[in-house]
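> attaching a predicted model along with its sequence, questions to come.
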Amino acid sequence: MATLKQPQLGQTILALRQEKNITQEELVDRCNVSVRTIQRIEAGEVTPRDSTLRIILASLDYDFDKAFHKVQFKQRIEILNMAWILGSIYFLAGIAETLLDYYRFEPNLPVYFSWVYTCSKMIILTTYIVFMYGFVEVGTHFKSSLLKISAFLMIGSMSIMEIYDIITLFSNFTDEEFLFVKGLEGVAFAGIDIAFGIALFKLSKDLGDVGKITGLLQIGAGLCFLTFILGFIGLFILLPATILEIIILYKMYDRLKTE
């Protein structure tokens, strides 16, 4: 409930009060909060402190912690729904991104190419952040600190890589320098891929075979990136891994939605 924003918070308290057939004045007598404060909260004008909110909800025979977790649960479902949808967009946009990364080395590129390239990179980054944040929520739900931390690190590493791609397009980096640094990126962030894969594998009891297979694929991709030379194989392994990750998020969304 504490994370519920106004005016939804005020509307919820109003609905609870009316359900109990309690007037604002009666609520004031029960919780020792001024009638003006109650009016402003229900009108959505102010957000009460947690201590005040606890008192009001207790006066309405409504458990604060239960309400708080209910709101968190609803928000988690919404995030997971958004995560698998934007994950699907990220996967499709990634195919276009590969083509743009290839054509950036072509001579005599059209003037608009740099802006198309930049926009595509920003779309990739935005959708990926939401996509990976879905796994932060999965980690929170199953109390997996490793999954939460590795998902945040994945977001950070992707941010660095996409921003680097944009900067180098507008700088004097040679093609060889660009590809060399990209290879080093793969090696540097391979450990994060492996940690993410281990976290998914360890949750196979909760996620089923799809979690186990996805974890193994992610670990395999990370090991390929570590070798530098086999980095291109790691990229191919990430294709089915990403599809399975989208499936994991969708299944989590569908599971929690029905609970």
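Ah, there it is. Numbering: from 1, shown residues only.
> contacts, neighbours, all on C-alpha from now
Fine.
> what number of residues lie near the closest residue to Val71 other than its chain neighbours?
In space, and not counting its chain neighbours, Val71 is closest to Met1: 5.8 Å by Cα to Cα, 6 or more residues apart in numbering. The tally of other residues near Met1 (other Cα atoms under 10 Å) stands at 21.
> list the contacts for Met1?
Contact analysis of Met1 by Cα atoms under 8 Å, 6 or more residues apart in numbering lists Leu9, Phe64, Asp65, Ala67, Phe68, His69, Lys70, Val71, Gln72.
> and for Ile237?
Leu217, Gln218, Gly220, Ala221.
> which of the helices or strands spans it?
helix 231-258 (DSSP states H and E).
> and Ser157, by the same measure?
Using DSSP H and E, Ser157 sits within helix 145-169.
> off-centre distance for that helix?
Here helix 145-169 is found 13 Å from its chain centre; the criterion is Cα atoms, centre = their mean, to the nearest Å.
> relative to helix 145-169, how tilted is the longest helix seen in the chain?
If you go by DSSP state H, the chain has its longest helix at helix 64-103. Angle of helix 64-103 versus helix 145-169, following axes from the mean of the first three to the mean of the last three Cα atoms, to 10 degrees, is 30 degrees.
> picking that back up, would you mark the buried spots in the helix holding Ile237?
Residues of helix 231-258 classed as buried by neighbour count (16 or more other Cα atoms under 10 Å): 231, 234-235, 237-238, 241-242, 244-253.
> now stretch 147-166
Within stretch 147-166, the residues that qualify as buried are 147-155, 157-159, 161-162, 165-166, counting by 16+ other Cα under 10 Å.
> any idea how far Gly10 is from Met1?
Using Cα to Cα, to the nearest Å, Gly10 is found at 11 Å from Met1.
> err, Phe73, not the other one
According to Cα to Cα, Phe73 and Met1 sit 11 Å apart.
> helices or strands up against the helix holding Ser157?
Applying 3 or more Cα pairs under 8 Å, 6 or more residues apart in numbering; DSSP states H and E, we find helix 145-169 packed against helix 113-141, helix 175-202.
> show me what the first one is packed against.
Of the remaining helices and strands, those touching helix 113-141 by 3+ Cα pairs under 8 Å, 6+ apart are helix 64-103, helix 145-169, helix 231-258.
> okay, pairing it with this:
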Amino acid sequence: MKQPLLGQKILEWRKAKGLTQEELVERCNINVRTIQRIEAGEVTPRSYTVKAILEVLEVNPNDLQYFQLEKEANSELNNLSSWLRFSFITGIIYLILAIIESVIDVQLYLEKSEFSVGFGYVYTFLKMSVLVLFLFFTGAFYKLGQAFSNLLLKVTAIFLMILTGAIILEDIVTYWIGIDIVSGLILRSLILGLVYVLFATSFLYLSKEKGTTYIIVGALGMLTGVSFMTVVFAIPGLIFLTVFEVSLIILLYQEYRKTSPDNPKTFLSQEQVFL
């Protein structure tokens, strides 16, 4: 346990017993200055000193361990809340840029525009911005997978990040070189569809405990994945993907609100998730 927290608890337990520092010193055979510094969080006491103090205060050592675990759980919950808030914001920016990116990609595919160096730099910057934002956005679902102990959500989030990175890099290289060096649109659509189906499945699995939002997100993700896998409906699948990502952003916001320190009711039991 961090020293300021330990000192704080010793101070609380001493006052609960109705003891002054001097009375505690007499019973523990410890220097009064030592007690003062421990309670002030200025020093880290030796284990036998802590044991002596706990015996006098009639505190079970397990209570000290539970307090430490409780503080660690609070810290983990705060970290998750920060991640969700950050990913929610980046998700909104990502979605806006992704829509612009999709429109440009469709135009490039249908119109076969002539090569332009100036546009190439803008196109590359847009693609890389989308990739970075997508990584931050999807990283939140990896974090949720950790919190919910959902291996499928963690694995599919990682696969989505890797696959999206490969696709975006392929798009950039394709524009500059003019050759599709990796997969082609059909193979890309099939792989993306499969990953999105698995990603959606993880939300449907969680919906048993988490409720309607997860059912909606899972259903939209499943519709998106199946559309990509049919290849024929890959273009409409882009519309489904946009709606799906909007639902993911809403889900992140809801989970952020539930984990926010300002919310007295948390969506997670700290013992269930972190201990």
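Cool, the structure landed. Remember, it's a predicted structure, so these values are computed and weren't measured experimentally.
> TM-score of the superposition?
Scored against TM-score structural alignment, normalised by the length of structure 1, the superposed chains reach a TM-score of 0.75; 221 aligned residues with a Cα RMSD of 2.9 Å.
> just the buried ones from the contacts of Ile237 of structure 1?
Among the contacts of Ile237 of structure 1, those buried by neighbour count (16+ other Cα under 10 Å) are Leu217, Gln218, Gly220, Ala221.
> ok, these vs Phe131 of structure 1, which is closest?
Distance to Phe131 of structure 1, by Cα to Cα, is smallest for Gln218 among the buried ones among the contacts of Ile237 of structure 1, at 15.5 Å.
> ok so, going back, what would the contacts of Met1 of structure 1 look like in JSON lines with neighbour count and distance to Phe180 of structure 1?
Output for these, formatted as JSON lines (neighbours: other Cα atoms under 10 Å; distance: Cα to Cα, whole Å):
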{"residue": "Leu9", "neighbour count": "22", "distance to Phe180 of structure 1": "53"}
{"residue": "Phe64", "neighbour count": "19", "distance to Phe180 of structure 1": "55"}
{"residue": "Asp65", "neighbour count": "12", "distance to Phe180 of structure 1": "52"}
{"residue": "Ala67", "neighbour count": "15", "distance to Phe180 of structure 1": "52"}
{"residue": "Phe68", "neighbour count": "14", "distance to Phe180 of structure 1": "49"}
{"residue": "His69", "neighbour count": "14", "distance to Phe180 of structure 1": "48"}
{"residue": "Lys70", "neighbour count": "13", "distance to Phe180 of structure 1": "49"}
{"residue": "Val71", "neighbour count": "15", "distance to Phe180 of structure 1": "47"}
{"residue": "Gln72", "neighbour count": "16", "distance to Phe180 of structure 1": "44"}
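> okay if I get those as JSON lines plus distance to Ile41 of structure 1?
Formatted as JSON lines, the contacts of Met1 of structure 1 follow (distance: Cα to Cα, whole Å):
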{"residue": "Leu9", "distance to Ile41 of structure 1": "8"}
{"residue": "Phe64", "distance to Ile41 of structure 1": "16"}
{"residue": "Asp65", "distance to Ile41 of structure 1": "19"}
{"residue": "Ala67", "distance to Ile41 of structure 1": "17"}
{"residue": "Phe68", "distance to Ile41 of structure 1": "17"}
{"residue": "His69", "distance to Ile41 of structure 1": "21"}
{"residue": "Lys70", "distance to Ile41 of structure 1": "20"}
{"residue": "Val71", "distance to Ile41 of structure 1": "18"}
{"residue": "Gln72", "distance to Ile41 of structure 1": "21"}
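> so which of the residues you listed comes closest to Asn81 of structure 1?
Nearest member of the contacts of Met1 of structure 1 to Asn81 of structure 1, counting by Cα to Cα, is Gln72, at 14.3 Å.
> follow-up on the earlier one: ok, of the contacts of Met1 of structure 1, which one's closest to Gln24 of structure 1?
Taking Cα to Cα as the measure, Gln24 of structure 1 lies nearest Leu9 of the contacts of Met1 of structure 1, at 15.8 Å.
> what's the following helix or strand after the helix or strand containing that closest one?
Secondary structure assigned from DSSP H and E places Leu9 of structure 1 in helix 8-19. Counting by DSSP H and E, the next helix or strand C-terminal to helix 8-19 of structure 1 is helix 24-31.
> and for Asp110 of structure 2, the neighbour number?
No, residue 110 of structure 2 isn't Asp; it's Leu. Neighbours of Leu110 of structure 2 under the rule other Cα under 10 Å: 9.
> and if you look at Gly222 of structure 1?
Using other Cα under 10 Å, Gly222 of structure 1 has 28 neighbouring residues.
> and what of Glu106 of structure 1?
By other Cα under 10 Å, 8 other residues sit near Glu106 of structure 1.
> next, it: secondary structure please.
In three-state terms, and counting by DSSP: H, G, I helix; E, B strand; the rest coil, Glu106 of structure 1 is coil.
> for Pro45 of structure 2, give its distance to Gln3 of structure 2.
Noted for Pro45 of structure 2: a distance of 8 Å to Gln3 of structure 2, by Cα to Cα.
> again but with Asp180 of structure 2, I slipped
Distance, Asp180 of structure 2 to Gln3 of structure 2, by Cα to Cα: 59 Å.
> which one of those two has more residues nearby?
Each of Asp180 of structure 2 and Gln3 has its neighbours counted (other Cα under 10 Å); Gln3 has more, 16 against 13.
> rewinding a little: among the helices and strands packed on helix 113-141 of structure 1, which is nearest Asp206 of structure 1?
Among these, the nearest to Asp206 of structure 1 by Cα to Cα is helix 231-258 (9.9 Å).
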